[in-house]
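**Student:** Structure for the following, please:
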Amino acid sequence: MSYVGPDFEPPRPPRHPLRGPLTVAVVALAPGALVGWLVWQAVGDSDEDGAAAQTSVSAGASARASASAGASDDGKERPGGGTGQSGGGEETGSSPAATSAPAGSGPLKGKVVVVDPGHNPGNFQHPSDINRKVNIGTNWKECDTTGTATNDGYTEAKFTLDVSRRLRTILEKEGATVKFTQDGDRAWGPCVDERAEIGNKAGADAVVSIHADGSAAGNRGFHVILPGSVHSGSADTRPIVAPSRSLGERVAGGFLRATGSAPSNYIGDGTGLDVRKDLGGLNLSTVPKVFIECGNMRDSKDVTQLTSGAWRQKAAQGISEGIVSFLRG
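**Tutor:** Have a look, this model is predicted:
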């Protein structure tokens, strides 16, 4: 997700380090990275097997069929093709909260996971819709942004939907019921407030919003965004701060192990974690929720990973491991 737009502001000066028991310890030196790796393994995050097939398994026939095709596509795309967030106005297409067909058994049987693919490929064609203001609990912000893209035009929206579909396949194999906020099945949207509402209405056990950053070249790595404690207006994140942090730490640990990608060198003080109080998608959530920025689409080294289908499969696997670990307790 680009830090240009309503929910995505320019990086602020480094925050105080997050020193939780499951902090991802990575510094520039190789020994530090090794220590971080060992710390995550020592805390016992899930090492569930989640080898994922790219075959769609739910009832959304046409959307799922295209998902399977996109899952192995490493090609580039013009800045209009991808997926993402958009408005809460009139919808075009099927429901944004398409439900998967849950597997008959598995460790996540009975659990509901909402996956939120950031942005929407059609957002750029609907500027008046995505620029309209919505209430994020503490104040008003634009509905959404178009997201970012690589210099070659591979969009964040396409990336997020591909990773999300891969993640859905893995989670369904673990027995979870998976719902999407959008599945490339609407012209734009939903807005950030509607995205939060989808997770709330689903009674989700966990919600993960998938993104990629649009920071400066040289800024590398992933980070997981956690909700800060907000109690203002219609926003009250106090009940979800602790479980969301646990979810975020586990997702960060799983992502690090599966992808080998280091935590961000420009946000989170090397922890891979960042707490924010200005994101409507978090402020309005009443269930555990985190965002993950999988890498920087403006850095050539990160782009090599983000545009690789094999790497995106690892990203989905790592995120799923964190979710499984969190839900199994």
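**Student:** Could you use CA atoms for every contact and neighbour count after this?
**Tutor:** Noted.
**Student:** Distance from the strand or helix carrying residue 201 to the middle of the chain?
**Tutor:** For residue 201, the element it lies in under DSSP states H and E is helix 192-202. Chain-centre distance of helix 192-202: 14 Å, with Cα atoms, centre = their mean, to the nearest Å.
**Student:** Report all helices and strands that it contacts.
**Tutor:** On a contact count with 3 or more Cα pairs under 8 Å, 6 or more residues apart in numbering; DSSP states H and E, helix 192-202 meets strand 112-117, helix 280-283.
**Student:** Mind doing that once more with 6 Å?
**Tutor:** helix 280-283 (3 or more Cα pairs under 6 Å, 6 or more residues apart in numbering; DSSP states H and E).
**Student:** Could I get the full set of strands for the stretch 1-150 of the chain?
**Tutor:** 112-117, 133-135, 140-142 (DSSP state E, counting those that start in this stretch).
**Student:** residues in contact with the first one?
**Tutor:** With Cα atoms under 6 Å, 6 or more residues apart in numbering as the test, strand 112-117 has contacts from 84, 160-161, 164, 176-181, 199, 204-210.
**Student:** could you redo the last one with a cut-off of 7 Å?
**Tutor:** 83-84, 160-161, 164, 176-182, 199, 204-210 (Cα atoms under 7 Å, 6 or more residues apart in numbering).
**Student:** now it against helix 192-202, angle please.
**Tutor:** Strand 112-117 runs at 160 degrees relative to helix 192-202, counting by axes from the mean of the first three to the mean of the last three Cα atoms, to 10 degrees.
**Student:** I'd like the structure of this one too, to check against the first:
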Amino acid sequence: MSYPDPEFESPERRSARRGPLLVALAALVPGALLGWMVYEAVGGGGSGVSPRAGVPASAFSRTSAAASSPVRSVSAPSFASPGDDAKGAAGAGAGPLAGKVIVIDPGHNQGNFQHPAEINRQVDIGTNWKECDAIGTSTKAGYTEADFTLDVAHRLGALLERQGATVKLTRDGDTPPWGPCVTERAQIGNEAHADAAISIHADDSAEGDRGFHVILPGTVHAGAADTRPIVGPSRDLGARVAGFFLRETREPPSNYVGEGTGLVTRTDLGGLNLSTVPKVFIECGNMRDSKDSALLAHGAWRQKAAQGLFEGIADFLNR
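**Tutor:** This next block holds a predicted model:
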């Protein structure tokens, strides 16, 4: 995400934590992160890891999370996966995830930069007021966060539908032409009575800041925001997503937030504050770092990212 952003603080306002913090990591996440460091030390390996045989979600510490506010009635775009055949799309309703509803929220919108008045409009997120949405960030080569998040959302949606799930996107292609507002993104998941919701992003931080982190909702009870019922299940969802995302992508947990756990708790995000269903955000990597941006711009890596998200969500739904 670009800064300033309605959903994220600027890097200057964060408590950025540098360095490997090896002692802390060994204590916090002995399975997941220590395994990753061993993997890096021996030079890595291929992607031939059998499903569910990788990093256990329990290896991540589970902390608390955030909440959302009232909005006008909105409807989610119908899910369609570009380039996917009818067989894949027809899978919804039959399979191990039949009857489950997942809302995928691709961060930002390619049209936001053309609608500054609309996206800068202040909306109530329960704890305070923020801009409706933001432009998002891009790699130095110009690959936008909005394009990245939509591509990963389509890949994830296809995987979920093939297992029988019903998938709803908060935006798809040019629909809507900007936004939707962070309040509306939360409402789409609420009105769908989603079993799980995930908002996909990529970060905008300094060169050398790299890695992913999953954002959990903290406890908020203010105005229209009340995350108390979803904090626990969202924490469970986030821990599973982080574990499988690490296993599938080999992207390291963030070295600048989360103290190496890959998990961050926040109470200033409208998309979480106003959610009434289990929901997390994921920053898949830092688009402004040369190493991360090379991965994020690569289609094969984005498929691994979608696979990791799918495994984490499926594991949560099948718990």
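**Student:** And the TM-score between them?
**Tutor:** The TM-score (TM-score structural alignment, normalised by the length of structure 2) is 0.80; 280 aligned residues with a Cα RMSD of 2.9 Å.
**Student:** buried set for the helix holding residue 201 of structure 1?
**Tutor:** 192, 193, 194, 195, 196, 197, 198, 199, 200, 202 (16 or more other Cα atoms under 10 Å).
**Student:** equivalent range in structure 2 for it?
**Tutor:** With TM-score structural alignment applied, helix 192-202 of structure 1 matches the range 182-192 in structure 2.
**Student:** where's the residue nearest the centre of structure 1 relative to residue 114 of structure 1, distance?
**Tutor:** Closest residue to the average C-alpha location of structure 1: residue 210 at 1.8 Å, with Cα atoms, centre = their mean. Distance, residue 210 of structure 1 to residue 114 of structure 1, by Cα to Cα, to the nearest Å: 11 Å.
**Student:** swap in residue 153 of structure 1?
**Tutor:** 28 Å.
**Student:** quick one, which of the two is more surrounded?
**Tutor:** Neighbour totals were compared for residue 153 of structure 1 and residue 114, and residue 114 leads with 28 against 15 (other Cα atoms under 10 Å).
**Student:** aligned partner of the more buried one in structure 2?
**Tutor:** Match for residue 114 of structure 1 (TM-score structural alignment): residue 103.
**Student:** for residue 311 of structure 1, same thing?
**Tutor:** Looks like residue 311 of structure 1 aligns to residue 301 there (TM-score structural alignment).
**Student:** Spatially nearest residue to that match (excluding sequence neighbours)?
**Tutor:** Of all residues beyond its chain neighbours, the one nearest residue 301 of structure 2 is residue 295 (6.0 Å), with distances taken as Cα to Cα, 6 or more residues apart in numbering.
**Student:** and that neighbour, which of the three is it?
**Tutor:** Assigned with DSSP: H, G, I helix; E, B strand; the rest coil, residue 295 of structure 2 falls in the helix class.
**Student:** quick one, what contacts the residue mapped onto residue 236 of structure 2 from structure 1?
**Tutor:** Matched to structure 1 by TM-score structural alignment, residue 236 of structure 2 sits across from residue 246. For residue 246 of structure 1, the contacting residues are residue 326, by Cα under 7 Å, 6+ apart.
**Student:** and residue 246 of structure 1, how far is that from residue 129 of structure 1?
**Tutor:** Residue 246 of structure 1 sits at a distance of 35 Å from residue 129 of structure 1 (criterion: Cα to Cα).
**Student:** Start from the N-terminal end of the stretch 51-200 of structure 2 and give the helices.
**Tutor:** Secondary structure of the stretch 51-200 of structure 2 (DSSP state H, counting those that start in this stretch): helices located at 86-89, 116-119, 145-162, 182-191.
**Student:** what's in contact with the first one?
**Tutor:** Translated: helix 86-89 of structure 2. Contacts of helix 86-89 of structure 2 (Cα under 7 Å, 6+ apart): 158, 161, 162.
**Student:** just the residues you listed now: which is nearest residue 257 of structure 2?
**Tutor:** residue 158 (30.7 Å; Cα to Cα).
**Student:** okay, now the alignment partner in structure 1 of the closest one: neighbour count?
**Tutor:** Aligning on TM-score structural alignment places residue 158 of structure 2 opposite residue 169 in structure 1. Using other Cα under 10 Å, residue 169 of structure 1 has 26 neighbouring residues.
**Student:** Residue 169 of structure 1 and residue 125 of structure 1, how far apart?
**Tutor:** In terms of Cα to Cα, residue 169 of structure 1 sits 30 Å off from residue 125 of structure 1.
**Student:** Also residue 204 of structure 1?
**Tutor:** Going from residue 204 of structure 1 to residue 125 of structure 1 by Cα to Cα gives 31 Å.
**Student:** And residue 162 of structure 1, by the same measure?
**Tutor:** Taking Cα to Cα, one finds residue 162 of structure 1 at 21 Å from residue 125 of structure 1.
**Student:** Show me which of the two is the more surrounded one.
**Tutor:** A direct count of neighbours by other Cα under 10 Å for residue 162 of structure 1 and residue 125 places residue 162 higher, at 28 against 13.
**Student:** who touches that one in this structure?
**Tutor:** 70, 71.
**Student:** what does residue 296 of structure 2 give?
**Tutor:** Residue 296 of structure 2 touches residue 302, counting by Cα under 7 Å, 6+ apart.
**Student:** Residue 103 of structure 1 now?
**Tutor:** Applying Cα under 7 Å, 6+ apart, the residues near residue 103 of structure 1 are 172, 173, 175, 176.
**Student:** Please say which position in structure 2 it maps to.
**Tutor:** Residue 103 of structure 1 maps onto residue 92 in structure 2, with residues paired by TM-score structural alignment.
**Student:** so how many other residues sit close to the residue nearest to that match when sequence neighbours are not counted?
**Tutor:** Spatial nearest neighbour of residue 92 of structure 2, excluding adjacent residues (Cα to Cα, 6+ apart): residue 164 at 3.9 Å. Here the count is done by other Cα under 10 Å, and residue 164 of structure 2 has 23 residues near it.
**Student:** what does residue 106 of structure 1 give?
**Tutor:** The burial count for residue 106 of structure 1: 14, using other Cα under 10 Å.
**Student:** What distance do you get for it to residue 175 of structure 1?
**Tutor:** 4 Å.
**Student:** Please enumerate the shared neighbours of the two.
**Tutor:** Residues touching both residue 106 of structure 1 and residue 175 (Cα under 7 Å, 6+ apart): none.
**Student:** I want to check the contacts of residue 103 of structure 1 in structure 2. Which are still in contact there?
**Tutor:** On the basis of both residues aligned by TM-score structural alignment, their matches' Cα atoms under 7 Å, what survives of the contacts of residue 103 of structure 1 in structure 2 is 172, 173, 175, 176.
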